[in-house]
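1. sequence and predicted structure, then a few things I'm wondering about:
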Amino acid sequence: MTNESPRWFKSSFSENGGQCVEVATNLVAPRGVVPVRDSKNPVGPVLNVAAGSFASFVAGVKLGEFGTV
């Protein structure tokens, strides 16, 4: 187990509209998870997503499998 803290970041594609999530990919190797949180509420809850599931989600987004808003 590691005591490493998440290093949060938003996508460079995020605009300043406040509709963003932040991820901490530095925990993939030591913990096997990608923490995800609402950028508007940095002290709020964190969803820990399995690394493989997160990778599948990102691949689906890049392929346009979820449509557009």
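-> Perfect, thanks for sending it. Residues are numbered from 1 along each chain as shown.
2. every contact and neighbour count from this point should use C-alpha atoms.
-> Fine.
3. residue 48 and residue 34 touch, don't they?
-> Yes - using CA atoms under 8 Å, residue 48 makes contact with residue 34 at a distance of 5.6 Å.
4. more neighbours: these two, which one.
-> Comparing residue 48 with residue 34 by other CA atoms under 10 Å, the one with more neighbours is residue 34, at 23 against 17.
5. show me what the strand ranked longest in the chain is packed against.
-> Longest strand in the chain, counting residues (DSSP state E): strand 33-38. For strand 33-38, the elements it packs on are strand 21-23, strand 47-50, helix 51-62, judged by 3 or more CA pairs under 8 Å, 6 or more residues apart in numbering; DSSP states H and E.
6. one more to weigh against that first structure:
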Amino acid sequence: MTKLIAHMLPGVFLIVVFSLLKAYVIPAHVTFESWFVYVNFLVWVVCITVPCVIYYLRTPPGIDHK
């Protein structure tokens, strides 16, 4: 489980960076656009699912590496 968390840390870091950019750099009228809402959702999904997929491809469930 700690390896999974280690794989997810870069994604969480990217989410935090994107959220800070959205809050302080990107103008408010852009954040209310419908395309930006989809981009925001896509960034969150990619940052969470891609590290999980990479982790499970490298260590399939049911295999004990201890």
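-> Nice, I can see it. Model, not experiment: these values are computed from the prediction.
7. TM-score for these two?
-> With the length set by TM-score structural alignment, normalised by the length of structure 2, the two chains reach a TM-score of 0.28; 36 aligned residues with a CA RMSD of 4.4 Å.
8. circling back to that earlier point, and among the helices and strands packed on strand 33-38 of structure 1, the most buried is which?
-> strand 21-23 (a mean of 19; mean count of other CA atoms under 10 Å).
9. after that one, next one along is what?
-> Downstream of strand 21-23 of structure 1, the first helix or strand assigned by DSSP states H and E is helix 28-31.
10. what are the buried residues along that following helix?
-> Going by neighbour count (16 or more other CA atoms under 10 Å), nothing in helix 28-31 of structure 1 comes out as buried.
11. OK, contacts around the residue nearest the centre of structure 2?
-> Centre of structure 2 computed as the mean C-alpha position; nearest residue by CA atoms, centre = their mean is residue 47, 1.7 Å away. For residue 47 of structure 2, the contact set (CA atoms under 8 Å, 6 or more residues apart in numbering) comprises 8, 10, 11, 12, 14, 15.
12. surely the last one meets residue 41?
-> No - with contacts counted by CA under 8 Å, residue 15 of structure 2 stays clear of residue 41, the gap being 10.5 Å.
13. ok, those two, which is more surrounded?
-> Neighbour comparison, residue 15 of structure 2 and residue 41: the larger count goes to residue 15, with 19 against 12 (by other CA under 10 Å).
14. so who does that one touch?
-> Here residue 15 of structure 2 is in contact with 43, 44, 47 (CA under 8 Å, 6+ apart).
15. closest one to residue 3 of structure 2 out of those, please.
-> Nearest to residue 3 of structure 2 out of these is residue 47 (CA to CA; 15.9 Å).
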